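Undergrad: Below is the sequence, then the predicted model.
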Amino acid sequence: MSDSAAPRLAPLPVRDWDTDTRAMFRGHLSSAEKYLSGAPDAPAMPGILGILAHHTALASAWLAYNGLLLERPTVDPCDRELVILRVAWRSGSDYEWAQHVRIATGLGVTPAQIDAVRHGPQAPVWSAVQRCLLAMTDQLLDRHRVDDATWAQLAQHFDNRQLIELLFIAGSYLCLALVLNSVALQPDPEREERS
């Protein structure tokens, strides 16, 4: 999807993280210790975390905010992932796409649905609600506003908290895609193989 092969800003290697950065990640990610353990079998740090490590204060705020969307959602995680995948596809974010294909697959989103995200709300695999979520995402990306008809359909299926959360999911992952595309972060190799 992207047009840049060489990263503009490489993830900061864990060996270069200071004590404050390590402590901040431990405070925000339940999985931090497995990456920071230094054990021979420790998994590679995801590239996005290495990018965030360049700015510890911003990383702290982002991880707290994003943690709410991922760990304490009011929206069904499969619905969330469809919105994120549509944002990733439309914005050309290879990294975001690869990460969220893996997450969506783990939640039970089918390969046919993941493929259909590329085709948008018109694909025949979607339920009425899923079609509406993808239309919402496209409208936000194209016009920066959900139209009245789509909003009315969404409001039949989602309460006010969920409606706000859906808007923030689309906006947040567009923001993240802009960052990832601009620094030219490449998909994590082990993630790429699984997607």
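TA: Cool, got the structure.

Undergrad: Could you use CA atoms for every contact and neighbour count after this?
TA: Will do.

Undergrad: Tell me which other helices or strands the top helix by length along the chain touches.
TA: Of all the elements of type helix in the chain, the one with the most residues (DSSP state H) is helix 160-183. Packing partners of helix 160-183 (3 or more CA pairs under 8 Å, 6 or more residues apart in numbering; DSSP states H and E): helix 77-91, helix 94-107.

Undergrad: can you rerun that using 10 Å?
TA: helix 47-52, helix 56-71, helix 77-91, helix 94-107, helix 128-143, helix 148-157 (3 or more CA pairs under 10 Å, 6 or more residues apart in numbering; DSSP states H and E).

Undergrad: And for the shortest one, what's in contact with it?
TA: What it means is helix 47-52. Here helix 47-52 makes contact (CA atoms under 10 Å, 6 or more residues apart in numbering) with 9-14, 17, 21, 25, 32, 53, 58-60, 62-63, 95-96, 99, 176, 179-180, 183, 185-189.

Undergrad: Comparison target, given below:
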Amino acid sequence: MSSKTSAARLGLVDPETASPSVKQALAKLPAVNGLRAMANAESLYPAYIDFLLLLFRPLEIDPALERMIALRVATLQECLYIWRNNVVVARSVGMTEEQISVLERGDTVAKSFSPAQQAAFAFTDEVVFRVEATDATYDRAKQYFSDRALTEILFVIGNYMLVARVIRTGRVPLDEKPTPFPQQGA
């Protein structure tokens, strides 16, 4: 994953001077650069933050798998910003250093991943690159995941694809250090 440094395109909203609704939304999570850039969409940002917070509440998919999917999307979208911040969360929800390391190398079939996790990665890859999973990949994922879980996976994929586009197109700078986000259930 490259960390190209170039001039930022999107400004970073200052929580102190933001409109009341954006200021309130910015206070719900750490004011990292990515969220401050997304706050430029004043009409959408407060509702987006409410949605994002739902991803930190218990889902049918377990928190470690959710982070694995976020990290996989970060890798596929070549978004160091997402990778860096989600590694912090991944460690806090039980991902091992070995899993993080092999996922960073792009190895989604390593022995450190269960067959269900491997199926989730294949599903993620096809959704990212093809928009829809093939029947074979969908059927494989369906062996491990309910309709609810597959839909949650799609929400996670879509969220991080959106974030990657804002970060990369807006050339949002990395924060000085990664900031831990709330764990699921928080």
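TA: Structure's in. What do you need? Here the structure is a predicted model, which means the values were calculated and not measured.

Undergrad: Please spell out the PyMOL selection for the buried subset of the contacts of helix 47-52 of structure 1.
TA: Under the burial definition 16 or more other CA atoms under 10 Å, those of the contacts of helix 47-52 of structure 1 that qualify are selected in PyMOL by:
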select buried, resi 10+11+12+14+17+21+25+32+53+59+60+62+63+95+96+99+176+180+183+185+186+187+188
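
Undergrad: mean per-residue distance, the longest helix of structure 1 to structure 2?
TA: Helix 160-183 of structure 1: mean distance to aligned residues in structure 2 after superposition is 1.0 Å, counting by mean CA distance after the TM-score superposition for structure 1.

Undergrad: give me the stretch of structure 2 that that helix matches.
TA: Alignment of helix 160-183 of structure 1 against structure 2: residues 147-170, by TM-score structural alignment.

Undergrad: Pull out the buried residues from that stretch.
TA: So for stretch 147-170 of structure 2, counting by 16+ other CA under 10 Å, buried means 149-150, 152-154, 156-161, 163-164, 166-168, 170.

Undergrad: rewinding a little: turn the helices and strands packed on helix 160-183 of structure 1 into TSV, columns for distance to R118 of structure 1.
TA: Below are these laid out as TSV (distance: least, CA to CA, whole Å):
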stretch	distance to R118 of structure 1
helix 47-52	23
helix 56-71	22
helix 77-91	6
helix 94-107	11
helix 128-143	10
helix 148-157	20
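
Undergrad: looking at those helices, which is closest to R194 of structure 1?
TA: helix 94-107 (6.9 Å; CA to CA).

Undergrad: which residue sits closest to the aligned residue in structure 1 for D107 of structure 2, ignoring its sequence neighbours?
TA: Taking TM-score structural alignment as the alignment basis, one finds that D107 of structure 2 is matched in structure 1 by G120. Leaving aside its sequence neighbours, G120 of structure 1 sits nearest to L134 (CA to CA, 6 or more residues apart in numbering; 6.2 Å).

Undergrad: Next, the contact list for the residue mapped onto L141 of structure 1 from structure 2, please.
TA: Aligned counterpart of L141 of structure 1 in structure 2: V128 (TM-score structural alignment). Neighbour list for V128 of structure 2: 72-73, 76-77, 122, 154, 157-158, 161 [criterion: CA under 10 Å, 6+ apart].

Undergrad: helices or strands next to the helix or strand following the longest helix of structure 1 in the packing?
TA: With elements assigned by DSSP states H and E, the helix or strand that comes after helix 160-183 of structure 1 is helix 189-194. If contacts are counted by 3+ CA pairs under 10 Å, 6+ apart, helix 189-194 of structure 1 sits against helix 94-107.

Undergrad: Tell me how many other residues surround E16 of structure 2.
TA: Neighbourhood size, E16 of structure 2 [other CA atoms under 10 Å]: 9.

Undergrad: and the closest residue to it other than its chain neighbours, what helix or strand is that in?
TA: Nearest residue to E16 of structure 2, sequence neighbours excluded (CA to CA, 6+ apart): K23, at 7.1 Å. Under the criterion of DSSP H and E, K23 of structure 2 resides in helix 20-26.

Undergrad: mean deviation (superposed) between that helix and structure 1, please.
TA: With mean CA distance after the TM-score superposition for structure 1, helix 20-26 of structure 2 averages 2.8 Å from its match.

Undergrad: which residue packs closest to I103 of structure 1, ignoring adjacent ones?
TA: Closest to I103 of structure 1 by CA to CA, 6+ apart is E81, at 7.6 Å.

Undergrad: What is the equivalent residue in structure 2 for that neighbour?
TA: Checking TM-score structural alignment: E81 of structure 1 goes with R67.

Undergrad: That match touches M95, doesn't it?
TA: Yes: using CA atoms under 10 Å, R67 of structure 2 is in contact with M95, at 8.2 Å.

Undergrad: Hmm, A112 of structure 1 is touching V125, no?
TA: Yes: using CA under 10 Å, A112 of structure 1 is in contact with V125, at 7.6 Å.

Undergrad: Now name the helix or strand holding L103 of structure 2.
TA: Judged by DSSP H and E, L103 of structure 2 forms part of helix 97-104.
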